[in-house]
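Engineer: Give the three-dimensional model of this entry:
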Amino acid sequence: MQAPDPIPRPLDQLTLRGEANAPALVTREGMLDYAGLERGVASLSAALAGKGLGPGHRVASWLPKGRMTSLLPLACARAGLVHVPINPLLKRAQVAHILTDSGAAMLVTGSARLATLATGDLPDGCRTVEEDEGAAMLAGEGRLPPSNADPDSLAALLYTSGSTGRPKGVMLSHANLWLGAISVAHYLELGPGDRTLGVLPLSFDYGQNQLLSTWAAGGCAIPVEYLNARDVIRAVERHRITTLAGVPPLWVQLVEAGWPPAASLSLRRLTNSGGRLPASIVRRMREMFPAAELFLMYGLTEAFRSTWLDPAFVDTHPDSIGAAIPFAEIMVVRQDGTPAPPGETGELVHAGPLVAQGYWNDPVRTDERFRPAPADSQYGGTSVWSGDRVRADEQGLLYFVGREDAMIKTSGNRVSPTEIEEAAVASGMAAEAVAIGVPDDRLGQAIALVLRGDRGREADLRRYLKSELPNFMQPASIVWRSELPRGPNGKLDRERLRQELMS
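Structural biologist: Model (predicted):
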């Protein structure tokens, strides 16, 4: 396989990758071919530029999947703006934080969502665009031509949770997003005849890349909302999907669902990221979809994606996360910064042009995660020290061992325990709270919430948490204690609680 072109370009030029009359996007508003995709991006970018927005201004979107959500990443890039996609599952507190932290100059959303925001949730001067105005912007007469943006200029902020504190905005350049799209299109061997079903949130780097990599290959992207596995199966059958991406909980649901005999015949490739698939689920997927290749992958928003496992190794190494994707250099590093030999556990360090530019307006956390590459790095420069523990075998295949931080990875989402703890305490029903991730075959990790407070208020607390936090942040179990253990420094002893819960 010939190596992909390593030269980055302005992100909005993805509209030029396909044949003019080839299908590019199918949403509830209908189909756009590549000529229509280019017209839509040109019109939307001109309309954005006509709103008085200047270079580098942040444009946030809090929307379900549709034409506007799909075109905004390219239109903002063409207009010199920075796109800030917000997960539509988030509730008011998380959205308000992202809007304020990013300093959004515009929010594109629906009227019902806008009504949930309170006075002061929008930054000063932030204007809002609702459905009707958004539709007019997509259909406007103005046009901006493809840009000549500097590939190193900022194109997007993707907000991801940290192990402490609130979500932080990962700064992604045109080059980061362009090369990520080219890389994935290359190793998945996507082509103009492929039809990708987008079931993942477009605010998620994995979900957004489904659009971008499909367009990089000249294929057709079909983003959809779904309520259950049957909705996904029907969409695969209706649209003759060739490429389906998921996170472990979705794959568990899909292998448990009944597939009509003809529904999966069009599938050529299945991909997983956002957590390790249990070997039993891998075997089931191989049995159910024998004609489709299975790609197991590992990534982190700070460097988009790091590794992929060649489908040829899936049956023999189902627990491996594979080796480096194109444009990524992956190292396993000891605590002293030297390479860890095969079989020895070390920290996964990612270098190369997919490494993001740091965290928005957060130099302290940027310096913690984005540090000079190890001395033996081929790329050098800044690298991402992931905090994940991995080991390599003699073939160079990597295996995930564990996480150094307290992040909870559930349903393909990285969840900050601090956000859950703050919400529990804010309810007034708990004096102290600790959220812990415990192993779960379906979710990757389930959330256990340990509280000091009145156990008779549990029903009230659950109602409160459901009103304040999205579904994927809801605790699977709540444990009440009269006292919580503390370490020598007076801080709550998370590790002791974790051990007690798992014993």
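Engineer: contacts, neighbours, all on C-alpha from now
Structural biologist: Noted.
Engineer: quick one: buried residues of stretch 375-389?
Structural biologist: Using 16 or more other Cα atoms under 10 Å as the test for burial, stretch 375-389 gives 377, 379, 381-386, 388-389.
Engineer: Likewise for stretch 137-149?
Structural biologist: Counting neighbours by 16+ other Cα under 10 Å, stretch 137-149 gives 137-138, 140, 142-147, 149 as buried.
Engineer: What's the separation between residue 359 and residue 19?
Structural biologist: 37 Å (Cα to Cα, to the nearest Å).
Engineer: Let's see this one next, to set against the first:
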Amino acid sequence: MRYEAHLRARALERPQHAALVCAGQRISYAALADIAERFASALVAGAGFGNGERCVLFLDNRAETAAGLFGTLRAGGMFSVINPTTKADKLAYVLNNCEASVLVTQASLLPVARAAAAQAPSVRHVVVVDAAGELAGHEVPWDEFIAAPSILDPASRGIDIDLAMLVYTSGSTGEPKGVMMTHKNIEHAATSITTYLRMSPDDVVLSVLPLAFDYGLYQLLMCVKLGATLVLEKSFAFPQKILPLLESERITGFPLVPTMAALIVQLRNFRPEWAASVKFLTNTAAALPPAHIARLRELFPQARVYSMYGMTESKRCTWLPPEELDRRPDSVGIAIPFTEAWVAGEDGKPLPPGAVGELVVRGGHVMQGYWRNPEATDKALKPGRYPWEKVLHTGDLFRMDADGFLYFVGRKDDIIKSRGEKVSPKEVENVLYALPGVREAAVVGVPDPVLGRALKAILAVEDGASIAPRDVIAHCAARLEDFMVPRLIEFRDALPKTNTGKIRRAALQAEAEGRELPGEDA
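Structural biologist: Alright, predicted model coming up:
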């Protein structure tokens, strides 16, 4: 089935049940389905949106984002949710790369959206939520856009092997890659995850994770699949505002990343009643320190704690059964239900327990490839054990113990995982080189118990240049998403180089990790 059918089915089964609690509003399944249906109809009838076209949602966590993505699917298209801290040039790259027909944004982001849309000739309509003031000719207020009742035929506009979404993730070349996921891919991943989490239609999930982050996006997709309720907040910047929602909304599921866990375990006034209804906590991005796991279990005594590993290209790869936490606190577990995963050598074949190799993943959750990037696709998707399939080579190094449990070792490529997001060092370095006075630049990931990797910029500056760390951070913050801004800055006279003059980033990364790197990188 196509994934938007879940929303339509839940609207029939439990029309008045809350689908979303967001910005002080309680939105029922019937109301959310109605908004999505009217948005879909407007796309088709008003914007000439055809099957397979792309709609980019450049929005905060809000009800319109949820309605927009389900409406796009209902219209036969594919959506892409973009982080609201994205700058105009990168947004323009995404719009051009996927040749988006429609861009949905909000008034507070309109200057960035306009600048990006001006560079993207494929964009025919810009729909603006909370529109105020004068709009340009191809811009239209959200309320006006969806005002008319739906005129769509009840039948689905496509089938389950159609592409449903593009999730843009950092690439080693510095340009984002669009991960292609079909309706069937989403269904497989959501079914597997809700199975091991033991989720039900009665669950109430609190998410502060961006919908542009696939971990956050799947909280919505999984809740709608089951008919559960999602309490959607914009961030965890103020824990004292968010945590009382656990009690007032009777939250049963609370997805975390390590930065959130660190804030929670350090609170001195955590109230037991906040945790009383919570049945499960999930964590991904980086492994939680054992001390944090122990403290979370004290604070949430009724909750199952799940440690997981995943990547955008397959959504989720592994999960650790909660009963294994004490015995294997540093493991990310076993393959998620209905999939397979193994540690492979260079030939792709399984290695014996204890050996370090690349994690390979097999299952219906594996992406179709990278949008219009066959070279990158061929590196990630390779022939499997059967002639009809391709399997995902994750680019991450793992080992497996004698009982089949997996342990993350490190990455094979330059990509740095920080705060749960993939960061391309090259993309950050390109921005650093645009700062007057920077002669050489390299970005590495410094091991961090909370972030997984903290971004560090190592710079050599021109003679006579006067650059302070705060100048570097401010320069990057104006041009990059928040999670890509280095927080650690180091200045050197020169950076190490190969015989051909290339900066030895691999050597700097090894240095940051306190290990030696034999020989020189090419």
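Engineer: about what we covered before: comparing residue 359 and residue 19 of structure 1, which residue is more hemmed in?
Structural biologist: Ranked by neighbour count (other Cα atoms under 10 Å), residue 359 of structure 1 and residue 19 place residue 359 first, with 23 against 15.
Engineer: Once you drop chain neighbours, what's closest to the more buried one?
Structural biologist: residue 170 (4.7 Å; Cα to Cα, 6 or more residues apart in numbering).
Engineer: Report whether that neighbour is found in a strand, as I expect.
Structural biologist: Yes: counting by DSSP: H, G, I helix; E, B strand; the rest coil, residue 170 of structure 1 is found in a strand.
Engineer: Which residue in structure 2 aligns with it?
Structural biologist: Using TM-score structural alignment, the equivalent of residue 170 of structure 1 in structure 2 is residue 179.
Engineer: Now do the residue most central in space within structure 2 against residue 403 of structure 2, distance only.
Structural biologist: Geometric centre of structure 2, nearest residue: residue 213, 2.3 Å, by Cα atoms, centre = their mean. To residue 403 of structure 2, residue 213 of structure 2 is 32 Å away according to Cα to Cα.
Engineer: what's the answer for residue 414 of structure 2, then?
Structural biologist: In terms of Cα to Cα, residue 414 of structure 2 sits 30 Å off from residue 403 of structure 2.
Engineer: the more surrounded of those two?
Structural biologist: residue 414 (20 against 8).
Engineer: My reading is that the more buried one lies in a strand. Confirm?
Structural biologist: No: under three-state DSSP, residue 414 of structure 2 falls outside any strand and is assigned coil.
Engineer: Now do the contacts for the residue mapped onto it from structure 1.
Structural biologist: Using TM-score structural alignment, the equivalent of residue 414 of structure 2 in structure 1 is residue 406. Residue 406 of structure 1 sits next to 163, 416-417, 436 when contact means Cα atoms under 8 Å, 6 or more residues apart in numbering.
Engineer: With residue 287 of structure 1 instead?
Structural biologist: Contacts of residue 287 of structure 1 (Cα under 8 Å, 6+ apart): none.
Engineer: What span of structure 2 is the strand or helix carrying it aligned with?
Structural biologist: In this assignment (DSSP states H and E), residue 287 of structure 1 forms part of helix 279-288. Residues 290-299 of structure 2 are matched to helix 279-288 of structure 1 when aligned by TM-score structural alignment.
Engineer: That stretch vs structure 1, average distance?
Structural biologist: Superposed on structure 1, stretch 290-299 of structure 2 shows a mean distance of 1.4 Å to its aligned residues (mean Cα distance after the TM-score superposition for structure 1).
Engineer: List the buried residues of that stretch.
Structural biologist: 292-296, 299.
Engineer: Show me where the stretch 101-250 of structure 1 has its helices.
Structural biologist: 111-116, 131-138, 174-187, 205-216, 229-239, 248-256 (DSSP state H, counting those that start in this stretch).
Engineer: Am I right that residue 306 of structure 1 is in contact with residue 299?
Structural biologist: Yes: using Cα atoms under 8 Å, residue 306 of structure 1 makes contact with residue 299 at a distance of 5.0 Å.
Engineer: more crowded one of these two?
Structural biologist: The neighbour count for residue 306 of structure 1 versus residue 299, taken as other Cα under 10 Å, is higher for residue 306 (27 against 19).
Engineer: residue in structure 2 matching the more buried one?
Structural biologist: Using TM-score structural alignment, residue 306 of structure 1 sits opposite residue 317 in structure 2.
Engineer: which residues are contacting the longest helix seen in structure 1?
Structural biologist: In structure 1, taking DSSP state H as the definition, the longest helix is helix 34-49. Residues outside helix 34-49 of structure 1 that contact it (Cα under 8 Å, 6+ apart): 12, 15-16, 18-25, 71-72, 74-76, 78-79, 137-146.
Engineer: Let's see that with 7 Å instead.
Structural biologist: 15, 18-24, 71, 74-76, 78-79, 137-145 (Cα atoms under 7 Å, 6 or more residues apart in numbering).
Engineer: elements contacting the helix or strand just after that helix?
Structural biologist: Note on helix 34-49 of structure 1: by DSSP H and E, the next helix or strand toward the C-terminus is strand 58-62. Helices and strands touching strand 58-62 of structure 1, by 3 or more Cα pairs under 7 Å, 6 or more residues apart in numbering; DSSP states H and E, are strand 82-85, strand 106-109.
Engineer: so strand 58-62 of structure 1 matches what in structure 2?
Structural biologist: Residue span in structure 2 matched to strand 58-62 of structure 1, by TM-score structural alignment: 54-58.
Engineer: Same question for stretch 470-486 of structure 1.
Structural biologist: The aligned range for stretch 470-486 of structure 1 is 481-497, by TM-score structural alignment.
Engineer: buried sites along that stretch?
Structural biologist: Buried, per 16+ other Cα under 10 Å, within stretch 481-497 of structure 2: 483-486, 488-489, 491, 495.
Engineer: And stretch 348-357 of structure 2, by the same measure?
Structural biologist: Buried-residue list, stretch 348-357 of structure 2, by 16+ other Cα under 10 Å: 348, 350-352, 356-357.
Engineer: Now do that stretch: distance to the chain's middle.
Structural biologist: Mean-position distance between stretch 348-357 of structure 2 and its chain equals 28 Å (Cα atoms, centre = their mean, to the nearest Å).
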